[in-house]
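*Asks:* Could you look at this predicted model? Sequence included:
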Amino acid sequence: MGVRIVTDSTADLPAEVREEYGIEMVPLYVHFGDEVFRDQVDMSPDQFFRRLTAEKERLPQTSQPSPGDFAEVYRRLAEGGDTIVSIHISEAMSGTLQSARAAREMLQGADIRLIDSRLVTACLGHVVLDCAQAARDGASADEVVELAESLCSRTNLFGAIDTLEYLERGGRIGRAQALLGSLLNMKPIVTLSDGVVAPAGRVRGRSRVIPELVRLFGEAVGDRTADITVVYAAQPDGVDELEQALRATGRVGRVRRGQIGPVVGTHAGPGVLGVAFTVKE
């Protein structure tokens, strides 16, 4: 008996990391016309972005897991006597947590704690990884839930995207709609606020993206330090430079790199560079 961590595929955690930390993942779905793929299972990020750029006229769609998808995982863990802490994409962005709730109702007697992270992609991944480490170190379910809530409140991202078209067409643009209609060659920068995508600014030209991301990171972290993940989409252009610039601030702890997956990529598009961070207490 112990505490097991469940998340969904929008945490964008590679399979080898999930295996190392004993994390269970319930995938969302990506639809290209009549074809349906399980996010991070049937289609890798590289495969997805190749297809996304090749089929520009046909934007894929995404859908949440079914309650049955969650129930299958929850049942297996509960039968082993484990308490389940299930941490998911912001409910303001997806119905995934709603499916998880329905699955919990199907499994009366199982101890399942549900958490709306109000986050997505590597931000969610940060919370899930740290909670999985705590569970592996022997933390109780109550302690893991308390840790998750604390981590969620200290985690965010800043991301530069080539175009808001994908967010707009996918219905996930949130308050970043204020950046629509920007001038030619302006690069929008987004963040997360109250569980939705929100504007953080915009810069003219790619050369100014990294300095602005570093400035926003420094402003958010202040005199503290933060664990970070440098995030990219189709190509890791600028990843080395951004990582070096962030390290140079002296405010960086653990450093990872992460590629956004098919579901997140459907809404963000192929041109993304950013930093997810968790400020240390």
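*Replies:* It's in.

*Asks:* drop to CA atoms for contacts and neighbour counts, all remaining ones
*Replies:* Fine.

*Asks:* Residues contacting the helix or strand hosting Glu168, please?
*Replies:* Here Glu168 sits within helix 165-169, counting by DSSP states H and E. Counting contacts by C-alpha atoms under 8 Å, 6 or more residues apart in numbering, the residues outside helix 165-169 that touch it are Ile173, Gln177, Thr266, His267, Ala268, Gly269.

*Asks:* now the end-to-end length of stretch 88-106.
*Replies:* Stretch 88-106 has an end-to-end distance of 19 Å (C-alpha to C-alpha, to the nearest Å).

*Asks:* likewise stretch 19-31?
*Replies:* Note: stretch 19-31 ends 26 Å apart using C-alpha to C-alpha.

*Asks:* now swap in stretch 29-46 and tell me
*Replies:* End-to-end distance (C-alpha to C-alpha), stretch 29-46: 16 Å.

*Asks:* how far out from the middle of the chain is it?
*Replies:* How far stretch 29-46 lies from its chain's middle: 17 Å, per C-alpha atoms, centre = their mean, to the nearest Å.

*Asks:* same question, stretch 195-211
*Replies:* With C-alpha atoms, centre = their mean, you get 18 Å for stretch 195-211.

*Asks:* Touching, Arg4 and Ala135? I think so.
*Replies:* Yes: Arg4 lies in contact with Ala135 (C-alpha atoms under 8 Å); the separation is 6.9 Å.

*Asks:* Comparing these two, which residue is more hemmed in?
*Replies:* More crowded of Arg4 and Ala135, by other C-alpha atoms under 10 Å: Arg4, with 24 against 21.

*Asks:* and that one, what helix or strand is that in?
*Replies:* strand 3-8.

*Asks:* Tell me which helix or strand comes right after that strand.
*Replies:* Using DSSP H and E, the first helix or strand after strand 3-8 is helix 15-21.

*Asks:* which helices and strands does that next one pack with?
*Replies:* Secondary-structure packing of helix 15-21 (3 or more C-alpha pairs under 8 Å, 6 or more residues apart in numbering; DSSP states H and E): helix 121-136.

*Asks:* Comparison target, given below:
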Amino acid sequence: MSVVVVTDSTASLPPEVAAERGILVVPLQVVIGARAHDEGSAEATPARVAEALRDFRPVSTSRPAPAAMLDAYERAAAAGAKQILSVHLSGDMSGTFESAQLAARDAPVRVVCVDSREVGVATGYAALAAADVIGRGGSVEAAAAAARDRADACSSLFYVDTLEYLRRGGRIGAAAALFGGALAVKPLLTIEDGVVTSLEKVRTTGKALARLEELAVVAAGDAAIDLCVAHLANPERADLLADRLRSRLEDNLDGREIWCGELGAVLGAHVGPGMIAVCVAPRL
């Protein structure tokens, strides 16, 4: 293959999908206590992260080092890649994109880096859009444009039980977290221009999830979409939301399955147990 797509583990692509599409995935790291583990390893599962957070053990995350990104680029080149498209989560949320840029300078082939300005599976859908263009014989520039367009079109919506974990990770201000905790509100959040922003505040979990459903339906409109529902330690509510959206958005999905599963360990470390997220991704 003359052009290979590389992304990172926060893109939340099922391993079988990444393998089928020839997408290389570079893991971020989860640090539990004093030990660092690659996301996706047996030591860095969502369940272990949720348990550590509940037990008030220190949990943090770390970007891939430039050397790890360079290793992925070198492996792709050794397998025959002439060019590489590297698609990653928002540079305002992680240093992963910066690592990709630094590694690209020393790569044995040309590397084009794309900051998706998104997180989670929205980045994954951007990487898949790029792979679609490459599969049709398109240029790396056309694939990069498709990745940016797909990410821009995505709506990432999520509910958290508390803003405390986002505050600990520096993803939301201390004042906002204190305000939310004091009022016992259930925040609905989104990603806007690469950062977490407040969307709405409601009083109960039930109202929050009902509102999340409505916002997802509005985001879908009349478009053909892909849809993902993710959670951390909240499978029953995630399954219920996926079932409701499957029924309400049947025409938009046109037989495509909703991806529904647990959020990766890295993102889970920043949102905490109980989180529910929906990504609505219009098909371009």
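*Replies:* Ah, there it is. What you are looking at is a predicted structure, and each value in this text was computed from that prediction instead of being measured.

*Asks:* contact partners of the strand holding Arg4 of structure 1?
*Replies:* Contacts to strand 3-8 of structure 1, defined as C-alpha under 8 Å, 6+ apart, come from residues 22-28, 77, 82-89, 128, 131-132, 135-136, 139-141.

*Asks:* Tell me how far Arg57 of structure 2 lies from Tyr159 of structure 2.
*Replies:* For Arg57 of structure 2 relative to Tyr159 of structure 2 (C-alpha to C-alpha), the value is 23 Å.

*Asks:* The two: which is more packed in?
*Replies:* A direct count of neighbours by other C-alpha under 10 Å for Arg57 of structure 2 and Tyr159 places Tyr159 higher, at 26 against 13.

*Asks:* Thought Ile276 was touching that one, still the case?
*Replies:* Yes: taking C-alpha under 8 Å as the definition, Tyr159 of structure 2 is a contact partner of Ile276 at 5.3 Å.

*Asks:* Now Val26 of structure 1. Nearest residue, chain neighbours left out?
*Replies:* Asp8 (4.6 Å; C-alpha to C-alpha, 6 or more residues apart in numbering).

*Asks:* Am I right that Ile260 of structure 1 is in contact with Ala233?
*Replies:* Yes: using C-alpha under 8 Å, Ile260 of structure 1 is in contact with Ala233, at 5.4 Å.

*Asks:* quick one, which of these two is more surrounded?
*Replies:* Remark: of Ile260 of structure 1 and Ala233, Ile260 carries more neighbours, 29 against 24, as counted by other C-alpha under 10 Å.

*Asks:* What residues does the counterpart of that one in structure 2 make contact with?
*Replies:* Under the alignment (TM-score structural alignment), Ile260 of structure 1 pairs with Leu263 in structure 2. Residues near Leu263 of structure 2 by C-alpha under 8 Å, 6+ apart: Ser12, Pro46, Ala230, His231, Leu232.

*Asks:* Dump those to a markdown table, plus distance to Ala72 of structure 2.
*Replies:* Formatted as a markdown table, the contacts of Leu263 of structure 2 follow (distance: C-alpha to C-alpha, whole Å):
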| residue | distance to Ala72 of structure 2 |
| --- | --- |
| Ser12 | 18 |
| Pro46 | 24 |
| Ala230 | 27 |
| His231 | 29 |
| Leu232 | 29 |
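
*Asks:* Check the mean deviation of the helix holding Glu168 of structure 1 from structure 2.
*Replies:* In the superposition with structure 2, the average deviation recorded for helix 165-169 of structure 1 is 0.4 Å (mean C-alpha distance after the TM-score superposition for structure 1).

*Asks:* after that helix comes which helix or strand?
*Replies:* Per DSSP H and E, the first helix or strand lying C-terminal to helix 165-169 of structure 1 is strand 186-193.

*Asks:* Check the mean deviation of that next one from structure 2.
*Replies:* Relative to structure 2, strand 186-193 of structure 1 is 0.8 Å off (mean C-alpha distance after the TM-score superposition for structure 1).

*Asks:* so what sits against both of Ile260 and Ala233 of structure 1?
*Replies:* Pro45.

*Asks:* what ranges do the strands span in the stretch 151-281 of structure 1?
*Replies:* Assigned by DSSP state E, counting those that start in this stretch, the stretch 151-281 of structure 1 shows strands spanning 155-161, 186-193, 196-204, 226-232, 252-259, 272-279.

*Asks:* Out of these, which is closest to Ala102 of structure 1?
*Replies:* strand 196-204 (22.9 Å; C-alpha to C-alpha).

*Asks:* What are the neighbouring residues in contact with Leu179 of structure 1?
*Replies:* Going by C-alpha under 8 Å, 6+ apart, the list of residues near Leu179 of structure 1 reads Pro188, Pro199, Gly201, Arg202.

*Asks:* residue contacts, the last one?
*Replies:* In this case it means Arg202 of structure 1. For Arg202 of structure 1, counting by C-alpha under 8 Å, 6+ apart, the contacting residues are Leu179, Met186, Lys187, Pro188, Ile189.

*Asks:* these two touch, right, the third one and Ala160?
*Replies:* This means Lys187 of structure 1. Yes: counting by C-alpha under 8 Å, Ala160 is a contact partner of Lys187 of structure 1 at 6.5 Å.

*Asks:* Could you tell me which residues touch both of these two?
*Replies:* What both Lys187 of structure 1 and Ala160 touch, as defined by C-alpha under 8 Å, 6+ apart, is the set Val209.
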